[in-house]
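K.L.:
structure, please.
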Amino acid sequence: MARPKAVEQPATVKMQNAFWKLLEEKPYDRITVSDVTRTSGLNRTAFYYHYTNIVELADDAIASIYQDEGLIAFITRLIRKPDDIDLHHEYSHFINVPQYQHSVHKISLITGSHGSTGLTKQLQNFIVDIWMDLIGLDSQRLNPGQQLIVDFASNGILGVLANANALFNAEGAQWIARTHLPETVSHLINSLPGITDAQSESNAGRTEAPNQPNHLEESDPAE
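P.N.:
Purely as a prediction, here's the structure:
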């Protein structure tokens, strides 16, 4: 009886895996279609059957990260309970799960030296959208004060993820716990609903100095 054939990976999966391998080796803007076909073992016809260009392949590869429920739960957990002293224990557990390690490694490639501004911005928007859904705000309708805090907090998390290879281990977990970075991010994001335009206008009104009459202009000219 013939031995059953092993299930072969779909062409899209092969090309996505090739993309991540190439991103480890060279900058994103230097990855070519020829690189992908050579690394994946597929031909150019197969590539263009599924994708128009490298950008579409990158979007598809990165989208798989956003479907990682464990990663989403971790990003969500960062702002759920700002004073939870067990957060660093959950962090330690998270970094020891192989599936999450793979996703975090891919994120570190996006935000690292081989990534690009566009890829990093896409990841930042993904993180922000998760946070805004949790606190009931629209990321497209933030006032300047709220946007400032969101940018600050999300860039801080991106900085951690960019250094995942150094931080996502037992020692790194202890250092992050000592810095209280998760608690800081949580307090910042949870403060957003209270930062309203009305509050900003009220603060501006209290700090604005009243107009003082110009006595020099009102005095009689010297004779």
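K.L.:
make it CA atoms for all contacts and neighbour counts henceforth
P.N.:
Noted.
K.L.:
chain neighbours aside, what residue packs nearest to E183?
P.N.:
Nearest residue to E183 in three dimensions, chain neighbours excluded: P82, at 4.8 Å (C-alpha to C-alpha, 6 or more residues apart in numbering).
K.L.:
can you pull the contacts of the one you found?
P.N.:
P182, E183, T184, S186, H187 (C-alpha atoms under 8 Å, 6 or more residues apart in numbering).
K.L.:
go again with 7 Å.
P.N.:
E183, S186, H187 (C-alpha atoms under 7 Å, 6 or more residues apart in numbering).
K.L.:
which one of those residues is nearest D133?
P.N.:
Nearest to D133 among the contacts of P82, counting by C-alpha to C-alpha, is S186 at 14.2 Å.
K.L.:
which residues are in contact with the helix or strand Y49 falls within?
P.N.:
Assigned by DSSP states H and E, Y49 belongs to helix 44-50. For helix 44-50, the surrounding residues in contact (C-alpha under 7 Å, 6+ apart) are T37.
K.L.:
so which bits of it are buried?
P.N.:
Using 16 or more other C-alpha atoms under 10 Å as the burial criterion, the residues of helix 44-50 that qualify are F47.
K.L.:
other residues contacting the helix or strand following that helix?
P.N.:
Using DSSP H and E, the next helix or strand after helix 44-50 towards the C-terminus is helix 54-66. Helix 54-66 is contacted from outside by Q16, T32, V33, Y51, S103, using C-alpha under 7 Å, 6+ apart.
K.L.:
can you check stretch 109-127 too?
P.N.:
L23, E24, K26, P27, Y28, S154, A162.
K.L.:
stretch 176-194 too?
P.N.:
Contacts of stretch 176-194 (C-alpha under 7 Å, 6+ apart): L78, I79, P82, D83, H88, Q146, I149, V150, A153.
K.L.:
just flag the most distant two among those.
P.N.:
Going by C-alpha to C-alpha, the pair spanning the contacts of stretch 176-194 furthest: H88 and Q146, at 26.8 Å.
K.L.:
another sequence for comparison is provided below:
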Amino acid sequence: MSRPCRDAARPPARERVEAAFWELLSERPYREITIAALARRAQVNHNTFYYHFTSLADLAGQQVDRTLTPRVPQVLISALASGAVDLRQLDADPEFLTNFRRICLLVGPHSTPWIIDQVRDSALQVWYSWIGREPDDLNTSERAQLAFILGGMLAILGDQTTNGAPATLESLVHTELGKAVATTFTRLRRSG
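P.N.:
I've put the predicted structure just below:
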């Protein structure tokens, strides 16, 4: 397939398709998003979509990977471990806020179990790295604790609107869940 023409006056087609994905996911359930709707919103044709992505699932998977950068879970863990969130610093970081809001969309009511599983698996890998341990280094109880904590956090984030992301992070730090997360991560890092 030949490369689509580039219009210098607009963002590249791939960026427009990705932006259309986020817009549509904020408006409707993933299962109602179609290639036709994405192409229409991005102002590209079907061939252009398929030049960049093999399927809607491919697009969604790539967006999970691009959104869940190691920094987002690390900031969350650090905030929970320290018991403080500097919202001014986060407000000054539009990339962090965009990714945080997108994670809320990825695990929110418009998502699917498959996408939520992708987010969970990616976040767990970042967390294992942060505590300096491999999954096999943890016992069954410790792995269950991490999975339980992450499941709770994703449920909380999924209930939020994209505009509530910074306040959600701050309020999460001051909950019993936040304190339990901090205690668990501190213990797992020390015992590693």
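K.L.:
can you tell me which of the contacts of stretch 176-194 of structure 1 is nearest E218 of structure 1?
P.N.:
Checking those against E218 of structure 1 with C-alpha to C-alpha, the nearest one is Q146 at 44.5 Å.
K.L.:
to which residue of structure 2 is the closest one aligned?
P.N.:
Using TM-score structural alignment as the criterion, Q146 of structure 1 maps onto E142 of structure 2.
K.L.:
what residue of structure 2 takes the place of Q16 of structure 1?
P.N.:
In structure 2, Q16 of structure 1 lands on E18 (TM-score structural alignment).
K.L.:
among the contacts of helix 54-66 of structure 1, which ones are in helices?
P.N.:
Q16, V33, S103 (DSSP state H).
K.L.:
middle-most residue in structure 1, spatially?
P.N.:
Q124 (3.2 Å; C-alpha atoms, centre = their mean).
K.L.:
and that one, helix, strand or coil?
P.N.:
helix (DSSP: H, G, I helix; E, B strand; the rest coil).
K.L.:
residue in structure 2 matching it?
P.N.:
Match for Q124 of structure 1 (TM-score structural alignment): R120.
K.L.:
drop anything exposed from the contacts of stretch 176-194 of structure 1.
P.N.:
The buried subset of the contacts of stretch 176-194 of structure 1 (16+ other C-alpha under 10 Å) comprises L78, I79, P82, H88, Q146, I149, V150, A153.
K.L.:
what is the nearest of those to M132 of structure 1?
P.N.:
Of these, the one sitting nearest to M132 of structure 1 (C-alpha to C-alpha) turns out to be V150, at 9.4 Å.
K.L.:
compared with structure 2, how much does the helix or strand where the closest one lies deviate?
P.N.:
For V150 of structure 1, the element it lies in under DSSP H and E is helix 144-162. Mean deviation of helix 144-162 of structure 1 from its aligned counterpart in structure 2 after superposition (mean C-alpha distance after the TM-score superposition for structure 1): 1.5 Å.
K.L.:
in that helix, what counts as buried?
P.N.:
Those buried within helix 144-162 of structure 1 under the rule 16+ other C-alpha under 10 Å are Q146, I149, V150, A153, S154, I157, L158, V160, L161, A162.
K.L.:
ok, those vs S200 of structure 1, which is closest?
P.N.:
Distances from S200 of structure 1 to the buried residues of helix 144-162 of structure 1, taken by C-alpha to C-alpha, are shortest for Q146, at 10.7 Å.
K.L.:
I195 is in contact with that closest one, correct?
P.N.:
Yes - counting by C-alpha atoms under 7 Å, Q146 of structure 1 touches I195, with 6.5 Å between them.
K.L.:
which residues do these two both contact?
P.N.:
In contact with both Q146 of structure 1 and I195: no residue, using C-alpha under 7 Å, 6+ apart.
K.L.:
thinking again about what came up before, for the helix holding V150 of structure 1, what is the distance to the chain centroid?
P.N.:
Mean-position distance between helix 144-162 of structure 1 and its chain equals 9 Å (C-alpha atoms, centre = their mean, to the nearest Å).
K.L.:
show me what that helix is packed up against.
P.N.:
Here helix 144-162 of structure 1 touches helix 98-111, helix 181-190, going by 3 or more C-alpha pairs under 7 Å, 6 or more residues apart in numbering; DSSP states H and E.
K.L.:
quick one: those as a markdown table, columns for mean neighbour count and distance to A173 of structure 1 too.
P.N.:
Compiled in a markdown table, those are given as follows (neighbours: other C-alpha atoms under 10 Å; distance: least, C-alpha to C-alpha, whole Å):
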| stretch | mean neighbour count | distance to A173 of structure 1 |
| --- | --- | --- |
| helix 98-111 | 20 | 14 |
| helix 181-190 | 19 | 11 |
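K.L.:
returning to that earlier point: matching residues in structure 2 for the helix holding Y49 of structure 1?
P.N.:
Using TM-score structural alignment, helix 44-50 of structure 1 pairs with 46-52 in structure 2.
K.L.:
tell me how many other residues surround R190 of structure 2.
P.N.:
Look at R190 of structure 2: counted by other C-alpha atoms under 10 Å, it has 9 neighbours.
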